[in-house]
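*Asks:* attaching a predicted model along with its sequence, questions to come.
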Amino acid sequence: MRVFIGIKLPEVSKGQLVAVQEEVKRASLKGSFTDPDNFHLTVRFIGEVDQDQKSAIETALARCAAEQGPFLIETNGLGYFFKKNKWIIWMGIKENSPLEQLYDQLNVSLQGEEMPLAEEVAFIPHLTLGRGIVLAQEWEVLSKVPLPPDQKIPVTALTLFESVRLNGKLVYRPLADFPFKGRTIRTIASKPTNI
């Protein structure tokens, strides 16, 4: 299974991201836009794992969550990565010490479980709006589009997600939630769900 560790977003935050995403769509000729059900903040991509590795990740997540208290993150305008003449456009997150500390603690916890981790260039917290985008205008024009006010998003848990294709559609399916200072909540159903 292909997994990653992330932060779920409340429905109200997803709704606000849809409004921003519509502005990006209007400024684009084409692209693959994130399904609103898939909006999340990736904290650590893992990749393909077996059942033993999944269990080790869950142990690391439980340990990390037990030491973490809730905090807020705040959006911070549009940003992008540029690859092969196409854009990955995202909503940025303001610099946030608790989030950086969580990222560092998570890496330490995963290494404690002897999980092989791919080298990451930098942790750039963001909420992906779309990939493979071809813009119809210059970035400078899009970057000045009026956006909703920055939103404050509560972070109260880490989630282990599985990336799967269901009926040809990419779905980020929560496998287990790890509430801060709390217990693990299994979210996977007996049948795959489009959550």
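*Replies:* Cool, got the structure. Numbers count the residues shown, from 1 in each chain.
*Asks:* going by C-alpha atoms from here, please, whenever you check contacts or count neighbours.
*Replies:* Noted.
*Asks:* check which helices and strands the strand of greatest length in the chain is in contact with.
*Replies:* Ranked by residue count, the top strand of the chain under DSSP state E comes out as strand 71-83. Strand 71-83 makes packing contacts with strand 86-93, strand 152-155 when contacts are defined by 3 or more C-alpha pairs under 8 Å, 6 or more residues apart in numbering; DSSP states H and E.
*Asks:* relative orientation of that strand and strand 86-93 in degrees?
*Replies:* Here strand 71-83 runs at an angle of 160 degrees relative to strand 86-93 (axes from the mean of the first three to the mean of the last three C-alpha atoms, to 10 degrees).
*Asks:* please enumerate the strands of this protein.
*Replies:* 2-8, 28-33, 40-48, 71-83, 86-93, 126-135, 152-155, 157-166, 169-179, 185-186.
*Asks:* which other residues reach the shortest one?
*Replies:* Among residues not part of strand 185-186, those counted as contacts by C-alpha atoms under 8 Å, 6 or more residues apart in numbering are 175-179.
*Asks:* gap between it and the chain center?
*Replies:* Using C-alpha atoms, centre = their mean, to the nearest Å, the mean C-alpha position of strand 185-186 is found 19 Å from that of the whole chain.
*Asks:* can you tell me the centre-most residue of the protein?
*Replies:* By C-alpha atoms, centre = their mean, the chain has its centre lying nearest to residue 41, at 2.3 Å.
*Asks:* my read: it touches residue 7, true?
*Replies:* Yes - Residue 41 is in contact with residue 7 according to C-alpha atoms under 8 Å; the separation is 5.1 Å.
*Asks:* now do the same contact list for the closest residue to residue 69 other than its chain neighbours.
*Replies:* Leaving aside its chain neighbours, residue 69 sits nearest to residue 180 (5.5 Å; criterion: C-alpha to C-alpha, 6 or more residues apart in numbering). Contact analysis of residue 180 by C-alpha under 8 Å, 6+ apart lists 65-70, 156-158.
*Asks:* next up, a structure to set beside the first:
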Amino acid sequence: MRLFVALDLPWSVRERLADLAGSLAGARWVPAENYHITLRFIGETPNHVAEEIDLALAAVKARGFNVEIAGFGTFERQGRPTTLWARVAPNPALDHLQGKVDTALRRAGLDAERRRFCPHITLARVDHVAPAALASWVAAHNLMRSAPVEVQHFTLFSSALGKEQSVYTPEVDYALA
């Protein structure tokens, strides 16, 4: 089973972001139902380890908070843009929750995350988009801001590869105080 921990998003936010899909030639847009904010990617996991992960995540204690979407950015590989994403505004409560999730997963036997946490929502793969067109798109949309989104839980998702896109299934929700 392929797993990750994330914050689910309300449909109002998903729809607003999905309205941008198709507005950048050559981009492969992620379907709105797959929009989320990853707290920690876990990967392929045997069932007995998944049970340990569930127990560890159930012990995480943190308060609810709000997040906001604030602009867009890209990830690059070998100097070339690969991914277009919506930026999550800096948020100490989100960083705190992510740290608690990472600590819980390490206690469950997983290795520590090597990459620095960069909260975002993946919108599109942009391997085949001209860099100048991508830069223009980001500049044109970068002032977009969302209303605060209330976060009252985090979720353990499974991911199955589909024909066109991965299919994400919420397995367990963990309430925040």
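*Replies:* Perfect, I can see it now. Quick caveat, the model's predicted, so the values are computed rather than measured.
*Asks:* of the contacts of residue 180 of the first structure, buried ones?
*Replies:* 65-66, 68, 156-158 (16 or more other C-alpha atoms under 10 Å).
*Asks:* from residue 130 of the first structure, how far off is the residue of the first structure most remote from its centre?
*Replies:* Within the first structure, residue 137 marks the point farthest from the mean C-alpha position, 27.0 Å out by C-alpha atoms, centre = their mean. Applying C-alpha to C-alpha, to the nearest Å, the value for residue 137 of the first structure to residue 130 of the first structure is 16 Å.
*Asks:* repeat for residue 103 of the first structure
*Replies:* For residue 103 of the first structure, the distance to residue 130 of the first structure equals 24 Å [C-alpha to C-alpha].
*Asks:* repeat that for residue 64 of the first structure.
*Replies:* From residue 64 of the first structure over to residue 130 of the first structure the distance is 30 Å, taken as C-alpha to C-alpha.
*Asks:* tell me which of those two has more neighbours.
*Replies:* Per other C-alpha atoms under 10 Å, whichever of residue 64 of the first structure and residue 130 has more neighbours is residue 64, with 23 against 20.
*Asks:* would you confirm that the more buried one contacts residue 107?
*Replies:* No - counting by C-alpha under 8 Å, residue 64 of the first structure does not reach residue 107; the two are 9.3 Å apart.
*Asks:* that older thread, to residue 169 of the first structure, which of the helices and strands packed on strand 71-83 of the first structure lies closest?
*Replies:* The closest approach between residue 169 of the first structure and any of these, judged by C-alpha to C-alpha, belongs to strand 86-93 at 18.9 Å.
*Asks:* not including adjacent chain positions, what is the nearest residue to residue 163 of the first structure?
*Replies:* residue 172 (4.7 Å).
*Asks:* that should have said residue 157 of the first structure, apologies.
*Replies:* Once flanking residues are discounted, residue 157 of the first structure sits nearest to residue 179: 4.0 Å by C-alpha to C-alpha, 6+ apart.
*Asks:* kindly provide the distance from the equivalent of that neighbour over in the second structure to residue 131 of the second structure.
*Replies:* Under the alignment (TM-score structural alignment), residue 179 of the first structure maps onto residue 175 of the second structure. For residue 175 of the second structure, the distance to residue 131 of the second structure (C-alpha to C-alpha) stands at 41 Å.
*Asks:* same deal with residue 16 of the second structure?
*Replies:* From residue 16 of the second structure to residue 131 of the second structure the distance is 24 Å (C-alpha to C-alpha).
*Asks:* then residue 40 of the second structure?
*Replies:* Distance, residue 40 of the second structure to residue 131 of the second structure, using C-alpha to C-alpha: 29 Å.
*Asks:* same deal with residue 34 of the second structure?
*Replies:* 25 Å.
*Asks:* ok, now residue 172 of the second structure?
*Replies:* Look at residue 172 of the second structure and residue 131 of the second structure: by C-alpha to C-alpha, they are 39 Å apart.
*Asks:* ok, now residue 10 of the second structure?
*Replies:* 31 Å.
*Asks:* and if you look at residue 53 of the second structure?
*Replies:* From residue 53 of the second structure to residue 131 of the second structure the distance is 40 Å (C-alpha to C-alpha).
*Asks:* do residue 94 of the second structure as well
*Replies:* In this view, residue 94 of the second structure and residue 131 of the second structure are 31 Å apart by C-alpha to C-alpha.
*Asks:* just to revisit the earlier point, and the longest strand of the first structure, how far from the second structure on average?
*Replies:* With mean C-alpha distance after the TM-score superposition for the first structure, strand 71-83 of the first structure departs from the second structure by a mean of 0.8 Å once superposed.
*Asks:* which outside residues touch that strand?
*Replies:* Identification of contacts with strand 71-83 of the first structure by C-alpha under 8 Å, 6+ apart yields 87-94, 96, 98-99, 143, 147, 150-156.
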